[in-house]
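Colleague: sharing a sequence plus its predicted fold:
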Amino acid sequence: MFISTGTSVRGRWLSPVLLLVVIGTAFAEENADLDFNPTFFNDSRGRAVDVSAFRKGNPVIPGVYKVDVYLNDQWLGQEPLVAKPSRTGGGIYCFSTEQLSRWGVDWKAMAAQAPAGVGQLDTQCVDFAQWPDAARLQVEISDLRADLTIAQAYLLRRSRGEVDPSRWDSGITAGFVNYRASMNQSQGEGMTQSQSYLGLATGLNLGEWRLRHNGGYRAQSRRGVAMAGDYQTINSYAEHDITAWRSQLSLGQYYTPGELFDSVPFIGAQLSSDDRMLPDSQRGFAPQVRGVADGNATVTIRQGNNVLYEKTVPPGPFIIDDLYPTSYAGDLQVSITQANGNVRRFVVPFASVTQLIRPGTSRFSLAAGRHRNDDLSQGPAFAQGTYQRGLSNVVTAYSGSQLADGYASLLLGSAVSTPIGALGLDLTQSRTTGLAQRKADNGNGQSYRLSYSELVNYSKTHFTLAAYRFSSENYLTFNDYAQLRSQADGVAPGRPRSRFQMNIDQPLAEGWGSVYLSGASQNYWAGKRGSDMTYQAGYSNHYRWGGVSLNVSRSQALNGNYQNQYMVSVSLPLGGPRGSGYLNLSSSVRDSRTLSSQVSYSAQAGSRNELNYNVSASNDRQEGVASRSAAVLGQYRASKVNLEAGLSSSSGYRQTNLGASGSLVVHSGGVTFSQSQGDTFALLSAPGAQGAEVDNGLGVNLDRKGYAVVAGLVPYRENRVSLAPRGIANDVELEVSSNVTSPRSGSIVRLDFATRKGTPILLTLTRSDGAMMPVGAPVLDVHGAQLTQLGQGNRLFLRTEKATQTLQVVTGDKPGQRCIAEVDIPQPAGQQATGYIQLSTTCHAP
């Protein structure tokens, strides 16, 4: 029987149980017993439905529920909610004090203001009914939603994005290896040559300490003769958080910060502020490498003699913005090696702009050690210190000093926030006395730097970095001094005289696209190099039918010659939403002597777009000589590794390349492989849930041991990692599908996802005397632990690992008001189309 709810909800009908839920929720807070007229609650056969379980409100099944939590109407995420039976009957929902602290609730102040008669606070289950005037918790268990309302007096004041340091997770004892391997083989002009590269970023975490090593191995062969391989160490160091000072302690081979002085590679010790530990509202440039590849090309990025990065890119413009942090110290030398063996090189200068910091905050660094450069016989010992202080909303003052035997420098400067942008001006004075081989370079020198950064609101012009530096002839940086000091031949390096660096982005009127300009220019006082210059400018716009871009670049090669390149490209989308691709047409002219035209098609495939591929063809004409080429490049993102392969063929040349990248984490449970790379990891553990998909993992699944690795977590911030049950066996259930962690930088945190293994059963009970049993009646095991509750039609759902399960159904409040059912589960249960098996049995009186 169903009851019409009247004209206010015309055409809608509510079942008796749903009506009880609505009424029970409305009166639950009064804790008064409710009596329902049984005349209105009959089943389809006219039998009365026992609804006595709803007399004290909605029945509460004890356990832990994963619900969406809202605090004062602000979503906090999915959190565990505890359900417990209450002393007055029914049940209560509650959270722990740890959760309240994490959400910014001052539960200690609440406990101090508890009304008279309230006992000791249960830290694992706070009953908000004890504070009727300060707190209120409303739970809609059918929607898995909990709304918590807390008076403002009991909320802590926190900065936006702040995570309490007590929640920063140092992780487990474990090690990891990030790897990027590539192999290229070229054939042309009767000669075959190959080269291989393996880049490694490794680490071992021991308690609060993090040990790191970065390096790379390169080997090559020519005409079938292997040449000696070479392993280059970029750096090895140990790190430890100094939480009270919001800083990092680094020991070993490291780099000084580059905000004020040029970054110095050294071996020694450093204590430096880490802005990542600050809240978002209190936080104050890493280089990007852009270029254009004429065909499948290998991009190699070096810093000094160290190879930092190597990757094969498809034809067209590219951008590389995922360099390891160890590379943020000095100019980058970029080479683009085409399939036909042609190599283009350019330099990406890097000098970060001085940043304003908030009033009342400070930033510092202290370093001591020995200058590190493999090309020098022995670097000088030195000490360096820098300090920045926000004096007001407008002015930031900063200073620094470098001291070594025969060298000293002092920097003074200030950054000012003005209506036209942020300006920084500083002066560095150097004094050199320790150059016995080049006494002419001894003496005093000065360097002046002006920097500017601003977003011009009315025109939307974004100056991400504009800086100018001028240095006198006798000015030496500490890196210059270390190089001159170790040179016995007395040949001085080219010392910068002036440098100008700028990046501008300018959106045009709506529908007209945007333009950008970036570049750097530098000249020298002495040495073989007279000047360096590189810039790029471009225009791009998107239309309904596709996109258009124009690019112009000019760079100066190491031999002093200039290279100019002009490129126009058109991109056309093809196909539907799934498996769609892009047809790209481009044409470029270089130095008025080389004309290149390209056509390429790129697309993704797979249920999760795990396969990316690019097919291209080009026609080049250089000084009247024409050549044609074709290339194909594929990249596959597997759960445990990223793979890539390419083939290029042109007039007289042929090149093949293979590559693989990923990471592995060694922990107490074994070795877990992953496609993702990073320095801060989450190790997921869900026993028995192999095959489950990681929502944050872009195709990562739990392995056969129930482990998976997710990299790229944001340190000192809340990171949510979730599992989807897709792919797991029917007899396994994820009791928790989401976890939140706030890892320290470089940590490997373990996230445990509780699972429950057992056969899923939908059971229909029939009472031996034919009577109906109460809806919502508790269903217990032989030990009296509640497993579930009875639903409509005497049905219940449970999961069990046993071949035989004994159930007790509590049918009333009096002793003996219960029945017992014996359930035999078929073995093996097998896979069902519904995901569960349906059984029926009789419930007998004890």
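Modeller: Noted; the coordinates are in hand.
Colleague: alpha carbons only for contacts and neighbour counts from here, please
Modeller: Noted.
Colleague: and residue 192, how many neighbours?
Modeller: Using other Cα atoms under 10 Å, residue 192 has 17 neighbouring residues.
Colleague: part of a helix, is it?
Modeller: No: looking at residue 192 with DSSP: H, G, I helix; E, B strand; the rest coil, it is strand, so not inside a helix.
Colleague: shouldn't it be in contact with residue 220?
Modeller: No: counting by Cα atoms under 8 Å, residue 192 stays clear of residue 220, with 10.9 Å between them.
Colleague: what's the host helix or strand of residue 720 packed up against?
Modeller: Per DSSP states H and E: residue 720 is located in strand 719-724. When contacts are defined as 3 or more Cα pairs under 8 Å, 6 or more residues apart in numbering; DSSP states H and E, strand 719-724 packs onto strand 693-694, strand 738-741.
Colleague: identify whichever of these lies nearest to residue 716.
Modeller: strand 738-741 (9.0 Å; Cα to Cα).
Colleague: go ahead and confirm residue 205 touches residue 175.
Modeller: Yes: judged on Cα under 8 Å, residue 205 makes contact with residue 175 at a distance of 6.0 Å.
Colleague: show me which residues of the longest helix along the chain are buried.
Modeller: Criterion DSSP state H: the longest helix present in the chain is helix 16-27. The neighbour-count check on helix 16-27 (16 or more other Cα atoms under 10 Å) flags 16-17, 20, 24-25, 27 as buried.
Colleague: quick one: the strands in the stretch 601-750 of the chain?
Modeller: With DSSP state E, counting those that start in this stretch as the criterion, the stretch 601-750 of the chain has strands at 611-622, 625-637, 642-650, 653-667, 670-674, 681-685, 693-694, 707-711, 719-724, 732-734, 738-741, 748-752.
Colleague: winner for burial among these?
Modeller: Among the strands of the stretch 601-750 of the chain, ranked by average contacts under mean count of other Cα atoms under 10 Å, first place goes to strand 707-711 (a mean of 25).
Colleague: second one coming, line it up with the first:
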Amino acid sequence: MFKLSAAACAIRTLLRISLPVLVVFGSTAQAREYTFDAEILKQRGVDSSVNAHFAKEAKFLPGLHSVSLNVNGKDKGTLAVRFGPEGEVCVDNDFLSAAGLLPIKDPAPQDCHNYRQDYPSAIITPMPNTESLQLVVPSEALDSNLNAMPANVQHGGTAALLNYNLFATNSRYDGGSSEYRQASLEAGVNFSDWLLRSNYMVTDNDGKISANSLYTYVAHTFVDQKMQLQAGQVNAVSGLFSGAPINGIQLTPASALIAGDSGITVSGIARGAQARVEVRQTGQLIYSTLVPAGPFSLDNVPIIRTNTDLDITVVEADGSSNHFVIPSSTLKAKRLSRPQGLSMSLGQVRDVDTDYDKPLVANISDGWRLSPNFTLSASGVLAADYQAAGAELDYLPVDNWMIGTSVLASKESFGEATNGVKSELTTSYSPVSSLSISLSGAKYSEDYRELTDALDDDYTSYDSSYGAGISWSSHILGTFSFGYSLNKASGDNSDSRYVNASWGKTFKYASVQVNWQSQVGSTDENDKDEDLVYVNVSIPFGSQSISTHYRQQGDDSSAGISTSGSVTQNTAYTISVDRDLEDQSDNFNGNINTNLHYTQLSVGAGGDTNHQRNFNATLSGGVVAHDHGVTFSPYSVKDTFAIARLSEPVSGIEMSTPQGTVWTDAWGQAVVPGMPLYRNARIEINANSLPQSMDLTNGTKMIAAGHGSVSKLGFKVMNSRRVMIDAKRTDGTPLRKGSSIVDEKGNYIVTVVDDGHVFINDIEGLSVLYATDDDGKRLCQLHWKLADKQDKEAFYEQTEGVCR
């Protein structure tokens, strides 16, 4: 927080009244010269020398100022910026890093480094009247390694949480009944960007109670290294292998901090300064930025797909524009995913049913981009009686065609010593946007094992597996998909083959979906080749919908109808009726879900014509204990969250958050249950949910949160007591229209309007009011009486007053 001196406040007031008018031509700025009234400056205690300082352009006073920074149209948060003796911006590498700009290559030991020396085309616009600073820089000045992470990322904070999901069901039927209850509980603590999480599952099945600990671990993200640490009961990440649950420690890349790389470059020329480049695909704006005058080149532009043209529009500052198209055939897309980096883990295998000792195991994986068209990944697993290693190579021969191949080898000696190899080949091709084809095949040697497979004496391996898929969409005919899979078992075991197909189409008044699945050619005599067909037709009616369906599997078939919709904004229902077409029995089910603002409740019931009945209920949500008390959430609370707090304790105020709508409790607090990591998120109060007597001073917050942080969001509200006084004289006549109402010190408050009405925007603190004439002479004192308790839902209160 920076405090302004009295002189600075006076100057800022003058600047707000009379700012120089800047006219931008290319990369230079010219300004008319203004002269401030020296007498006014003197009366306000300001030295008249500031006349020359502010005569040609708006500028900050020398020294350190807290400003809102905007770079190429993107907000970078509030930064402390130093200004030189002439109001120039003094940059250093700390400032450039926070702004997402490349550092100074050879910083000289000088008091104030001029950024325009490095980038002459850069435009720097100080705006002291709004305490902000705007920069427009060429694309080569941007630091792409920062992945545009906001400068104002929130870290730290301490809170404890409990997420709960409570489920109970009761079934009754001829001859008996059964009950089942389940509680899934996740407890945790966040402290200094570290987090602890522990999950338990408790069940009660007809009186038989069991409790299981699913996991307990601590985690932390090291931002500078872009790595995440987990320690405790974790699931090991092993790149090309399936991994295993372990009691140990693990380091993995922090994906939220790793820059993406689309490989798309857009180049052009801007005619004037501060031109805006807009990139569109299929009519949708996908990227926008500001560029200075002259040639520009934008790297790694995010795109929707690689087989659709890019529409580029350069909008100049004067409103004129230039438009051109980059054909999809010329896009050089790096379709291959970028390897995310090194991951390692070390720990003892857990939660695996085995006759052998659970070994200590180490995993390591990494990946490299060899060229724009090749990526290589490698993984290794090391345990006392098990070792495995493998590599995968992905190749992009042409646009929209990807080929991948991998070879994995294992060696285990838990029982008999065996070696095995698995080789795999995959490919996908999309010749047009509406058609995609994929093929895959894998060959296993008889003794190839993953670690968890090697610990299982009864494991049966496959000899090979194959898969194929195709999907095609048409505006006229709808969407089709077809898939085939074959698993060939080793030895005398049975093969399995599956075929599935689907078709869907949305018409003007209904949507139709048809699915078919079949197990064909099974070599197991106990298996039946049964087709499964499911047809659904859905018809919407505003916020309600009606669906009919038909299902057939072998000799069994059923049909039904269901309806669903909203009862209120936070309550929804579903009702369904099904009929078994073979035994002519009917089944009825109904369910209602409601968000109670601080928890969620779902209740349901069903039955059939065979006298079976069932009832169920679910209660879910989260509880957070923090610095200012305990707050309930209708949603489960994620690793990274925030506490929003109003300046006054008002309940039921609606807030929009990235995880859904939340509401304040009786203390004016609400949990923002989840925040995107290292990216700006918008939290906004719905002003319509405020009491009529209350106003917002700031209803929107933009905040970026670091992993494991607990952010604090403060929203200031003002509670005003507005009053309309029907003021009359002692003889019953209304006060004269146009009369002034002043307080006891003679300060003007309001003017009397028609019929003697006096509207006071906030009467709190006004105990005495007088009516005056045109010369300021008091005519009478106004007396009124208000209700003891304010009606918060009324925009203003009405009362009568007498002026005597």
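Modeller: Perfect, thanks for sending it. On a predicted model such as this, the values are computed, not experimentally measured, just so you know.
Colleague: how about residue 588 of structure 2, nearest residue that isn't a chain neighbour?
Modeller: Excluding the flanking residues, the one nearest residue 588 of structure 2 by Cα to Cα, 6 or more residues apart in numbering is residue 577, at 4.7 Å.
Colleague: doesn't residue 481 of structure 1 fall inside a helix?
Modeller: Yes: under three-state DSSP, residue 481 of structure 1 sits within a helix.
Colleague: next, count neighbours for it.
Modeller: Taking other Cα under 10 Å as the criterion, the count of residues near residue 481 of structure 1 is 23.
Colleague: quick one: contacts for it?
Modeller: By Cα atoms under 8 Å, 6 or more residues apart in numbering, the contact list for residue 481 of structure 1 reads 407, 432.
Colleague: swap in residue 570 of structure 1?
Modeller: If a contact means Cα under 8 Å, 6+ apart, then residue 570 of structure 1 has 546-549, 584-586 as its contacts.
Colleague: now, those residues that are in strands?
Modeller: 546-549, 584-586 (DSSP state E).
Colleague: hmm, back to that, format the strands of the stretch 601-750 of structure 1 as JSON lines; extra columns: distance to residue 290 of structure 1.
Modeller: As requested, the strands of the stretch 601-750 of structure 1 are arranged in JSON lines below (distance: least, Cα to Cα, whole Å):
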{"stretch": "strand 611-622", "distance to residue 290 of structure 1": "19"}
{"stretch": "strand 625-637", "distance to residue 290 of structure 1": "20"}
{"stretch": "strand 642-650", "distance to residue 290 of structure 1": "21"}
{"stretch": "strand 653-667", "distance to residue 290 of structure 1": "21"}
{"stretch": "strand 670-674", "distance to residue 290 of structure 1": "28"}
{"stretch": "strand 681-685", "distance to residue 290 of structure 1": "28"}
{"stretch": "strand 693-694", "distance to residue 290 of structure 1": "32"}
{"stretch": "strand 707-711", "distance to residue 290 of structure 1": "25"}
{"stretch": "strand 719-724", "distance to residue 290 of structure 1": "30"}
{"stretch": "strand 732-734", "distance to residue 290 of structure 1": "44"}
{"stretch": "strand 738-741", "distance to residue 290 of structure 1": "34"}
{"stretch": "strand 748-752", "distance to residue 290 of structure 1": "32"}
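Colleague: between the ones you listed, which one is closest to residue 233 of structure 1.
Modeller: strand 653-667 (18.9 Å).
Colleague: residue 597 of structure 1 is nearest to which of the strands of the stretch 601-750 of structure 1?
Modeller: With Cα to Cα, the closest approach to residue 597 of structure 1 among the strands of the stretch 601-750 of structure 1 belongs to strand 611-622: 5.3 Å.
Colleague: just the buried ones from the contacts of residue 570 of structure 1, in ChimeraX syntax?
Modeller: Listed next is the ChimeraX selection for buried residues among those, using 16+ other Cα under 10 Å:
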select :547,548,549,584,585,586
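Colleague: ok, the contacts of residue 570 of structure 1 in structure 2, which still hold?
Modeller: For the contacts of residue 570 of structure 1, the contacts that are reproduced in structure 2, applying both residues aligned by TM-score structural alignment, their matches' Cα atoms under 8 Å, are 546-549, 584-586.
Colleague: adding distance to residue 741 of structure 1, write the residues you listed out as TSV.
Modeller: Formatted as TSV, these follow (distance: Cα to Cα, whole Å):
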residue	distance to residue 741 of structure 1
546	41
547	41
548	43
549	42
584	42
585	45
586	46
